[in-house]
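In: Pasted the sequence and its predicted model underneath.
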Amino acid sequence: MLIQQTITKLQNLHLIGMAKGFDDQLSSVAAMSLSFEERFGILIDQETTYRENQRLKRLLKTAKLKFNSCVEDIDYQHNRGLDKSQMASLVTCQWIEKGVNLIMTGLTGSGKTWLACAFGNQACRQGKTVLFQRLPLLLEELQISHADGSFRKRLAQLAKCDLLILDDFGMAALTIQGRSDLLEVIDSRVGGRSTIVTSQIPVENWYGYLSGGNPTVADAILDRIISGSLRIPLQGESMRKLRK
């Protein structure tokens, strides 16, 4: 009865990892041969691991990544122009800590979104907050938010995450409002927050897509996204075709 009460108290204190570890030790012959200090140290490790796993689950759930991809599964066999030394540097996520942007361009199926989600997953594993957004849908949501008065709140949410993934840049025509909203989103993240932008449009053609009769806004967006950014121009055939 005393043992069950101890387990219940641990659970009530939200020490779930320790409660599970304590229960496991009771049925472990090997654990009985350990000293109190050793057994207690194992319980602390189990609680730490449990909390880290729970935090990772929360971060991944909030990130809403399109693919459950990870950096360990990056395909280097097919020639896509990936630089292994650059990829190794990106995996450390130091660029996120410095607030550097990452631009990935390439034809449809080249793996831009998959790779962006892999970096998002890696950032979550390092305790960073991530948010995946398809840019066309995000701009529609922001347009609606102007009507219901939630634009500033939504902008603040986008501004505070450590890594924002804007997928499918250039897939839909920009309205005047959409162009202005995109500038607000990018500007709110300058100076400390990183953004991944994926696009089928080469960077040199972005100005034509963004200008739409307003070169001032286009210049402002490009300056904030491109200045000091890292780039991965993906090459080769569609990965979907190759996998088939």
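Out: Yep, it's here.
In: CA only for contacts and neighbour counts going forward, please
Out: Noted.
In: Quick one: the strands in this protein, in order.
Out: 102-105, 130-134, 163-169, 194-199, 230-233 (DSSP state E).
In: just how off-centre is stretch 227-241 within its chain?
Out: Mean-position distance between stretch 227-241 and its chain equals 18 Å (CA atoms, centre = their mean, to the nearest Å).
In: for that stretch, how far is the first residue from the last?
Out: 34 Å (CA to CA, to the nearest Å).
In: Would you map the helices across this structure?
Out: Assigned helices in the chain, in chain order: 2-12, 16-26, 29-32, 36-63, 84-91, 94-97, 112-125, 135-148, 151-160, 176-189, 206-211, 215-226, 239-243 (criterion: DSSP state H).
In: also this one, for the comparison:
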Amino acid sequence: MGIHCESKEEYIYEMMKNFKLVDMREQYMDIITEATNESLSYIDFLVRLIKVEEHGKLARRNSKLINSACFDITSTLEDIDYSFNPSIDADKINSLGTLQFMDKHENIILIGPPGVGKSLIATGIGRNACKAGKTVLFINAKELVDKLYESMKYGDLVELLKKLDKIELLIIDELSYIKMDKERESLFFQMIRRRYEKGSLIITTNLPLGKWDSLFSGQLAATAILDRLIHHCHILSISGDSYRVKGKNR
């Protein structure tokens, strides 16, 4: 049964509402005016109408992906002050920002002292991934390990691991300030193993790779985890002064 409308405009509005053409519904009258003023052909008018909906849907999708990613900061790669810290390789960062590493299911490990921009870089790459329509999750390392442990306790581990498997780019921030027991270490290893050559990771840490045994039960566990992480991996070591201290000094 069709929709009864009093006018053509009302019919168009209601049908676009039914078809969930949000941006067309809001802007089609303005586009009709533009088409009349510019003497657009029918096909050019239709293209302009479709582009309005396309751009709107992309914007809503990107916004949803960015909100779901749970970024701590709003920075992008364009916000990095390379002149302040010459140890950051701008060409390398911009190359990683193209997301080709994700196509190859490669990882990134950012190593350096607090405040040098590790999380900023990770967030910038993550935001690029969201804009490309990819699912991203930014999470503190301790929070992630605790969530894995809690899900195991309450019988939800398989479900959580499956959710994490679907995240195309998992960003684990501050893998530095925790000491895992055997159970948490095993859970973390499970997650890393499941992502191996299937999904990309970005990890930020203060610890050089040679000191990762301090995070786990010993060198054997650290080696097992590192073997999978660094097999296909971009490792960036950043030194220099802290951005945060720079801001305070200013």
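Out: Done, it's in. Nothing here was measured: the structure is a model prediction, and the numbers come from that model.
In: returning to that earlier point: mind checking which of the strands of the first structure is nearest Gln77 of the first structure?
Out: strand 230-233 (16.7 Å; CA to CA).
In: circling back: of the helices of the first structure, which is nearest Asp167 of the first structure?
Out: Among the helices of the first structure, helix 135-148 comes nearest to Asp167 of the first structure, with 5.6 Å by CA to CA.
In: Give the aligned equivalent of Thr205 of the second structure in the first structure.
Out: Under the alignment (TM-score structural alignment), Thr205 of the second structure pairs with Ser199 of the first structure.
In: Could you do Ala222 of the second structure as well?
Out: Checking TM-score structural alignment: Ala222 of the second structure goes with Ala218.
In: again, but for Ser83 of the second structure
Out: Using TM-score structural alignment, Ser83 of the second structure lines up with Gln77 in the first structure.
In: again, but for Met16 of the second structure
Out: Using TM-score structural alignment, Met16 of the second structure pairs with Leu10 in the first structure.
In: And the equivalent of Asn67 of the second structure over in the first structure, how far from Val130 of the first structure?
Out: Counting by TM-score structural alignment, Asn67 of the second structure lines up with Lys61 in the first structure. Distance, Lys61 of the first structure to Val130 of the first structure, using CA to CA: 10 Å.
In: These two: which has the busier surroundings?
Out: Val130 (28 against 13; other CA atoms under 10 Å).
In: Give the aligned equivalent of the more buried one in the second structure.
Out: The alignment partner of Val130 of the first structure in the second structure, by TM-score structural alignment, is Val136.
In: And for Gln143 of the first structure?
Out: Checking TM-score structural alignment: Gln143 of the first structure goes with Tyr149.
In: Tell me how many other residues surround Gly213 of the first structure.
Out: 10.
In: mind listing what it touches?
Out: Contact partners of Gly213 of the first structure, counting by CA atoms under 8 Å, 6 or more residues apart in numbering, are absent.
In: how much space between it and Glu72 of the first structure?
Out: Gly213 of the first structure is 44 Å from Glu72 of the first structure, where distance means CA to CA.
In: One more: Ala147 of the first structure?
Out: Separation of Ala147 of the first structure from Glu72 of the first structure (CA to CA): 43 Å.
In: rewinding a little: just checking, which of the helices of the first structure sits deepest inside the structure?
Out: Counting by mean count of other CA atoms under 10 Å, helix 112-125 has the highest mean neighbour count of these, with a mean of 24.
In: next one: that one to chain centre, how far?
Out: Between the centre of helix 112-125 of the first structure and the centre of its chain there are 6 Å (CA atoms, centre = their mean).
In: Can you check what angle separates it from strand 130-134?
Out: Interaxial angle, helix 112-125 of the first structure versus strand 130-134 (axes from the mean of the first three to the mean of the last three CA atoms, to 10 degrees): 160 degrees.
In: and helix 112-125 of the first structure, how far from the second structure on average?
Out: For helix 112-125 of the first structure, the mean distance to aligned residues of the second structure following superposition is 0.8 Å (mean CA distance after the TM-score superposition for the first structure).
In: list the helices and strands that helix packs on?
Out: Under the contact definition 3 or more CA pairs under 8 Å, 6 or more residues apart in numbering; DSSP states H and E, helix 112-125 of the first structure sits against helix 36-63, helix 84-91, strand 130-134, strand 163-169, strand 194-199.
In: The ones you listed: which one's closest to Lys98 of the first structure?
Out: Closest among those, using CA to CA: strand 194-199, at 7.8 Å.
In: and that closest one, what other elements does it pack with?
Out: helix 94-97, strand 102-105, helix 112-125, strand 163-169.
In: let's see it at 7 Å
Out: On a contact count with 3 or more CA pairs under 7 Å, 6 or more residues apart in numbering; DSSP states H and E, strand 194-199 of the first structure meets strand 102-105, helix 112-125, strand 163-169.
In: would JSON lines of these with distance to Gln94 of the first structure be doable?
Out: Listed next are these as JSON lines, based on distance: least, CA to CA, whole Å:
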{"stretch": "strand 102-105", "distance to Gln94 of the first structure": "12"}
{"stretch": "helix 112-125", "distance to Gln94 of the first structure": "10"}
{"stretch": "strand 163-169", "distance to Gln94 of the first structure": "12"}
